[in-house]
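> need the 3D shape of this:
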Amino acid sequence: MPNLRSDLVFAMPFSNVLHLPFADKVKATRLAGLRQMTIQPQEVLKLVAEGLSIADMKSIAADGGIEIGRLDPLCPWVPDWRPTNFGADYARAHDISPKVFFDLCDELGCRYMSLNATFPASRYTNEQITGFYAEICRQAAEHGVTCDLECIPMWGVVSLEQGWKILKASGAKNGGFVFDCTHFTRSNPSLETLRQIPGNLSTASSSATAMSRCGRASRWNWNVSSGCGRGRVTSRSPPSSTRSMREAGSCRSGRKCSPPAWRPSRRRRLPTCRAGRCFSTRP
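Take a look at the predicted model:
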């Protein structure tokens, strides 16, 4: 069993175990020494249609000592959410209404959600997106869910800078970010913007390959962290990209959460944690 920090919550991203039956997802999460797992809403519906109830899923997870902490992602939160750079199969799979999504959050006990802006960047103005985001955060709050926006350059919210403007303007108290090093480094990032964002607003961190300033791929050994037990932990990732979040060093519980000792690696393989077991979600 890996020796992971007890003051952080490490989660297994759904994409790492997407190919496994549900019981094996839980087993893989447990063997990796992680406490939580994430899951897609469409996969939950598929499993239910195949005869595995949500109560059964929760029971299997609980038997393995695992919590299903995040439902990832919700896409239909704007009137025209469909992407133009993915095919019909993608849109069909992700066509899950907010009502169904939040009902699943309630049944699974998920307190966190990921929000993907899958529409093209030219489809809506920032003001319009802010209004849509404020409304979906309002709906999420009714279910006790934190609504984390993931800024992805190929879609409608292209950068953390744009996402920060939207979050501030929305006034949402339950808003936040999924911070992904890959998406951040691909968005022509501003470290100054990153320094302005309170670290506690990033409730989950994810990384795979990030591009250095010289254009060469860099890979890090690290883990996904989503909480410290009593509140949400400051987002942590390699020091070159989230120095301000590391310096913030606090979570909403009021505790001080110090960062892990990040170790850069140039090895050409999937990034792994220090235990050599778990790795992050997005390629």
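
> please make it C-alpha for all contacts and neighbour counts, starting now.
OK.

> my read is that Met12 contacts Leu34, right?
Yes: distance between Met12 and Leu34: 6.7 Å, which falls inside the contact criterion (Cα atoms under 8 Å).

> tell me which of those two has more neighbours.
Between Met12 and Leu34, counted using other Cα atoms under 10 Å, the more crowded position is Met12 (30 against 25).

> got a list of what that one touches?
Taking Cα atoms under 8 Å, 6 or more residues apart in numbering, we find Met12 in contact with 29, 34, 36-38, 224, 278, 280.

> ok, and the closest non-adjacent residue to Thr209?
For Thr209, ignoring the flanking residues on the chain, the nearest one in space by Cα to Cα, 6 or more residues apart in numbering is Arg219 at 5.2 Å.

> measure that neighbour to Ser265 for me?
Applying Cα to Cα, to the nearest Å, the value for Arg219 to Ser265 is 5 Å.

> which neighbouring elements make contact with the host helix or strand of the residue nearest to Thr209?
Secondary structure assigned from DSSP states H and E places Arg219 in strand 217-221. Secondary-structure packing of strand 217-221 (3 or more Cα pairs under 8 Å, 6 or more residues apart in numbering; DSSP states H and E): strand 209-211, strand 263-265.

> also this sequence, please, to line up against the first:
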Amino acid sequence: MKERLFSLAQLVALTRTPPQLLALAARTGCDGAGLRLLPSAPGGVHHPLMDDAPLLRETLAVLRDTGMRVFDLEVVRIGADFRLAHWQRFLAVGAQLQARHVLVAGDDPDEARLIEHFGALCDAARPFGLTADLEFMPWTAVSDLKTAARIVGAVGRDNAGLLIDALHFSRSSSTLDEVAALPPAWLHYVQVCDGAVPGPATVEGMIFDARCERLLPGEGAIALQALLARLPAGLPVSIEIPNEARARAMGHEAWAASCVQAARRVA
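Okay, here's the model as predicted:
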């Protein structure tokens, strides 16, 4: 069986710079990390390596010295005003980092236009060796697995992917049968965590929970092992378990170690 790779997601320690997060990933036994170069929402914490040459050099040095990998870069949001030229420097830096994947969020309610723009992003990412992985989230225009699969299928690019986050999966109308029916080539990695099922009743509550109060695998009611069993064997795992209160109380180092240990137990 293919050995599973583990990546520490930026949200576990959002304020850590890319070199700090990569070093933390190394100390906690991960194979790499995901880096947030762009905000998930206006004003959100991020680390714009595209505009900080010294920080980029430091990040590249840590990659060289630790043997860590950059698994994914966050986050490209495709809205109605999407302009491909805006993302060229982001993609070029991804190639410098030898990153594998770009996390994509779909915010455009016009599905035909979203498909067009997502396809253009895939085409632009290909020369840099990057996949573009569409993540469905209940509060976005791509709210469930069925919608994401329809879009990825319509785009038809060989580097177009579909990203499943266990929390969003559990809080959408998506099913395990839909997961099992996905073409394996669309799946490049999966995000794991745990949480209450059902989750918060409001969009605001779901967003806060997803960004600030996730649980360790085994602490909630998400059927993680059933989900992983329907995905390709050995699919890389992104450990995305932000919990601001517990990280403050324990310290980010101890919290990250707990996240990695819990993820390895279920995956």
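
> would you pull the TM-score for this pair?
After superposition, the two chains reach a TM-score of 0.70 (TM-score structural alignment, normalised by the length of structure 2), with 226 aligned residues with a Cα RMSD of 3.7 Å.

> circling back to that earlier point, tell me which of the helices and strands packed on strand 217-221 of structure 1 is the most buried.
Among those, strand 209-211 has the highest mean neighbour count (mean count of other Cα atoms under 10 Å), at a mean of 20.

> show me where the stretch 51-200 of structure 2 has strands.
Taking DSSP state E, counting those that start in this stretch as the criterion, the stretch 51-200 of structure 2 contains strands spanning 69-78, 101-106, 131-135, 160-165, 190-192.

> Serialize the contacts of Met12 of structure 1 to CSV and add fields for distance to Arg243 of structure 1 and secondary structure.
Shown next, in CSV, are these (distance: Cα to Cα, whole Å; DSSP: H, G, I helix; E, B strand; the rest coil):
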residue, distance to Arg243 of structure 1, secondary structure
Thr29, 29, helix
Leu34, 25, coil
Gln36, 26, strand
Met37, 26, strand
Thr38, 26, strand
Val224, 16, coil
Cys278, 23, coil
Ser280, 19, coil
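
> now the buried members of these.
Buried members of those, counted by 16 or more other Cα atoms under 10 Å: 29, 34, 36-38, 224, 278, 280.

> in a markdown table, list the residues you listed along with distance to Ala172 of structure 1.
Converted to a markdown table, those look like this (distance: Cα to Cα, whole Å):
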| residue | distance to Ala172 of structure 1 |
| --- | --- |
| Thr29 | 32 |
| Leu34 | 30 |
| Gln36 | 26 |
| Met37 | 26 |
| Thr38 | 23 |
| Val224 | 24 |
| Cys278 | 32 |
| Ser280 | 28 |
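
> about what we covered before: Arg5 of structure 1 versus the residue nearest to Thr209 of structure 1, what's the distance?
Between Arg219 of structure 1 and Arg5 of structure 1 the distance, using Cα to Cα, works out to 21 Å.

> neighbour-wise, which of the two wins?
More crowded of Arg219 of structure 1 and Arg5, by other Cα under 10 Å: Arg219, with 23 against 10.

> trace Leu74 of structure 1 over to structure 2, please.
In structure 2, Leu74 of structure 1 lines up with Val76, judged by TM-score structural alignment.

> setting aside sequence neighbours, what's the nearest residue to that match?
Per Cα to Cα, 6+ apart, closest to Val76 of structure 2 is Val104, 4.8 Å.

> doesn't Leu130 make contact with the one you found?
No: using Cα under 8 Å, Val104 of structure 2 is not in contact with Leu130; the gap is 12.0 Å.
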